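Q: just coords:
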């Protein structure tokens, strides 16, 4: 466990709006720690920033845009998740055998998505307990049933994190909806490992939806993640994104009957909408209107922050540690969730804000 009176920072720009300090400082207070979490506004990696991170008083750090990728060359090690997504939003100071520490980069945006979806699934199935460790996956498809798939709407860094999170839950293929073919190609090129798990498939229009998702033994989407800003569509390409998404959302859903030994199937399909300014975005309302179980982006923001807390406390940058709520305790995390949600929902949601920078 990290000793008291350590300093934690969030590096990036713009970050004045970030809810992360309130979340983390609330956690530190509940833990009885004198640790502090503050924002450090910077649009590039500087020597001063690196000196602060290496300082013995620094217990760890968070990184957001525009330096999620730029920070990578300055770290000692990358987690598999950061390597796969080419993004780091969390720096964990991991003890070494010689008494020192190494800087390990992790991407807890992935766990923000994964754990928010698991939490919603637990709401639908309160008993028996649903695990949050690596065993929390769906079984592979059989010859008599179609694949259990995921959907992501977007094309940037958060899209890559969401796609990998869905894959961790055993969903494949991952369908992508995006107006820009080149942007989709960039996601596919950046994540070639997903091809062996069923691939990444671009849904360009409702005709593609019919081809891939309608009919016997076709892929069945159980969970979806929205990663686009909540701005009113202006162009034909932007409107087509909503048209295609609506086509997916209206595909009839029948709960699978094949056995699932670990994760139960959702009674209502899950839709996690990453933007949360305003809280109910256009896509949020569309998904809710079509009967999906919609989770707002505050949940993902909180879950990725709690994953950071667990890793910093243990000094381990793993998915297992980032998903282990026993490290901080269920009561503490529930209080932190309530406090953060209360703060964010009390704010006046005047305008929408892009969320492709990841939850901060």
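A: Good, I have the coordinates. The structure presented is a predicted model; accordingly, all values stated were derived computationally and were not measured.

Q: switch to C-alpha atoms for all contacts and neighbour counts from now on
A: Fine.

Q: and the strands in the stretch 251-360 of the chain?
A: 270-273, 293-296 (DSSP state E, counting those that start in this stretch).

Q: excluding chain neighbours, what is closest to residue 341?
A: residue 298 (6.8 Å; CA to CA, 6 or more residues apart in numbering).

Q: list the contacts for the one you found?
A: With contact taken as CA atoms under 8 Å, 6 or more residues apart in numbering, residue 298 is in contact with 274, 276, 341, 344.

Q: right, and the last one touches residue 19 too?
A: In other words, residue 344. Yes: under the criterion of CA atoms under 8 Å, residue 344 makes contact with residue 19 at 7.5 Å.

Q: compare those two (neighbour count), which wins?
A: residue 19 (19 against 15; other CA atoms under 10 Å).

Q: go ahead and confirm that one touches residue 341.
A: No: Residue 19 is beyond contact range of residue 341, at 9.7 Å (criterion: CA under 8 Å).

Q: circling back: so which of the contacts of residue 298 belong to helices?
A: Residues from the contacts of residue 298 lying in helices, with DSSP state H as the criterion: 341, 344.

Q: comparison target, given below:
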């Protein structure tokens, strides 16, 4: 069989591949900025765009993928919807229950879709670079796809226990399952239960709520303020929780750094097909991405 793309990686990288971030809504996405910056730094003739695609339209969009498509980034609500459409899903994405990256390849005209989760890498890397290389117990605020990725990342940093705090405890099942699969003990706490929240003393808090969620009063005066915060929200910034933790004198890690590092892992997949294989010039590229999102 004759591959659609050249076997030699150096030659293949200089094919004008197409990429896109899909989601709904999608106009706010920083992914085009990140990927276009990376392609410029690396000297790659690749195109990256943002495309409005909801869950109902996803299968049709994927079915129409032909060369020179090479990859997709996925945001909500598509991280779960994409899974049945894939030929394979990596172990991290399986544990986290969500895919945010798809590698598209073609062999003798047959399309193959491989799913990955780079949010886990992004969360872990921004914590390590933020001075938190290990953690024993943590509080995760929220119950969606990012919360699931967070508990997997925490397990990779050595966590043993996670407190899952959310508005509706009856919606915690998927995060509980990811925590179980990652080997963590877990407790579910209702956000409105002031006494229960105040009793938590985590080594780290990770908020996966959107910006402007209106929950800062739930944490005012609690022991959690004495430990660092990673807030994955990045608009507006500083977030309300970032302001609260900052006023307490604690370390606050912004969500944009997580966004950058998950993009780095996506780029590894698009270049090498493997999130663990570094890109030549990766340090220079990462610095350019951090500068781009800071401006």
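A: That came through, no problem. Note that the structure is a prediction, hence the values are computed from the model and not measured.

Q: still on that earlier bit, aligned to the residue nearest to residue 341 of structure 1, what sits in structure 2?
A: With TM-score structural alignment as the criterion, residue 298 of structure 1 lines up with residue 256 in structure 2.

Q: roughly how far apart are that match and residue 86 of structure 2?
A: Taking CA to CA, to the nearest Å as the measure, residue 256 of structure 2 falls 28 Å from residue 86 of structure 2.

Q: now residue 31 of structure 2
A: Between residue 31 of structure 2 and residue 86 of structure 2 the computed distance is 22 Å (CA to CA).

Q: same thing with residue 145 of structure 2?
A: Counting by CA to CA, the gap from residue 145 of structure 2 to residue 86 of structure 2 is 18 Å.

Q: higher neighbour count, those two?
A: residue 145 (23 against 16).

Q: correct me, but that one touches residue 99?
A: No: shown here, residue 145 of structure 2 and residue 99 do not form a contact pair, counting by CA under 8 Å, at 9.1 Å.

Q: common neighbours of these two, please.
A: residue 79.

Q: work out for me the element the most centrally placed residue in structure 1 sits within.
A: Geometric centre of structure 1, nearest residue: residue 113, 3.0 Å, by CA atoms, centre = their mean. Element membership for residue 113 of structure 1, per DSSP states H and E: helix 109-124.

Q: other SSEs contacting that helix?
A: helix 157-168, strand 270-273, strand 293-296, helix 297-314 (3 or more CA pairs under 8 Å, 6 or more residues apart in numbering; DSSP states H and E).

Q: buried stuff in stretch 70-82 of structure 1?
A: Going by neighbour count (16 or more other CA atoms under 10 Å), the buried part of stretch 70-82 of structure 1 is 70-72, 77-78, 81-82.

Q: those: which two are farthest apart?
A: 70 and 81 (16.1 Å; CA to CA).

Q: pretty sure residue 64 of structure 1 contacts residue 9?
A: No: in this structure residue 64 of structure 1 lies outside contact range of residue 9 using CA under 8 Å: 10.9 Å.

Q: overlap of the contact sets of those two?
A: With CA under 8 Å, 6+ apart, residue 64 of structure 1 and residue 9 have no common neighbours.

Q: the aligned partner of residue 266 of structure 2 in structure 1 and residue 315 of structure 1, how far apart?
A: Structural alignment (TM-score structural alignment) places residue 266 of structure 2 against residue 308 in structure 1. Distance from residue 308 of structure 1 to residue 315 of structure 1, counting by CA to CA: 10 Å.

Q: who has more neighbours, those two?
A: residue 308 (30 against 21).

Q: contacting residues for the more buried one?
A: 90, 108, 322.

Q: before we move on, what about residue 339 of structure 1?
A: 23, 26.

Q: same question, residue 57 of structure 1
A: Contact analysis of residue 57 of structure 1 by CA under 8 Å, 6+ apart lists 5-7.

Q: now swap in residue 197 of structure 1 and tell me
A: Counting by CA under 8 Å, 6+ apart, residue 197 of structure 1 touches 167, 172-173.

Q: now do the helices in structure 2.
A: Counting by DSSP H, the helices of structure 2 are 9-13, 31-42, 55-63, 78-81, 91-96, 119-129, 145-156, 173-181, 194-198, 240-247, 255-272, 282-294.

Q: deepest-packed of the ones you listed, please.
A: Most buried of those, by mean neighbour count (mean count of other CA atoms under 10 Å): helix 145-156, with a mean of 26.

Q: list the contacts of that one.
A: 79, 92, 95-98, 119-121, 123-124, 135, 138, 140-141, 162, 174-175, 178-179, 182-184, 206, 208.

Q: I'd like the helices of structure 2 laid out as JSON lines, including distance to residue 25 of structure 2.
A: Output for the helices of structure 2, formatted as JSON lines (distance: least, CA to CA, whole Å):
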{"stretch": "helix 9-13", "distance to residue 25 of structure 2": "30"}
{"stretch": "helix 31-42", "distance to residue 25 of structure 2": "13"}
{"stretch": "helix 55-63", "distance to residue 25 of structure 2": "11"}
{"stretch": "helix 78-81", "distance to residue 25 of structure 2": "11"}
{"stretch": "helix 91-96", "distance to residue 25 of structure 2": "23"}
{"stretch": "helix 119-129", "distance to residue 25 of structure 2": "19"}
{"stretch": "helix 145-156", "distance to residue 25 of structure 2": "16"}
{"stretch": "helix 173-181", "distance to residue 25 of structure 2": "23"}
{"stretch": "helix 194-198", "distance to residue 25 of structure 2": "32"}
{"stretch": "helix 240-247", "distance to residue 25 of structure 2": "23"}
{"stretch": "helix 255-272", "distance to residue 25 of structure 2": "17"}
{"stretch": "helix 282-294", "distance to residue 25 of structure 2": "20"}
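
Q: perfect, that will be all.
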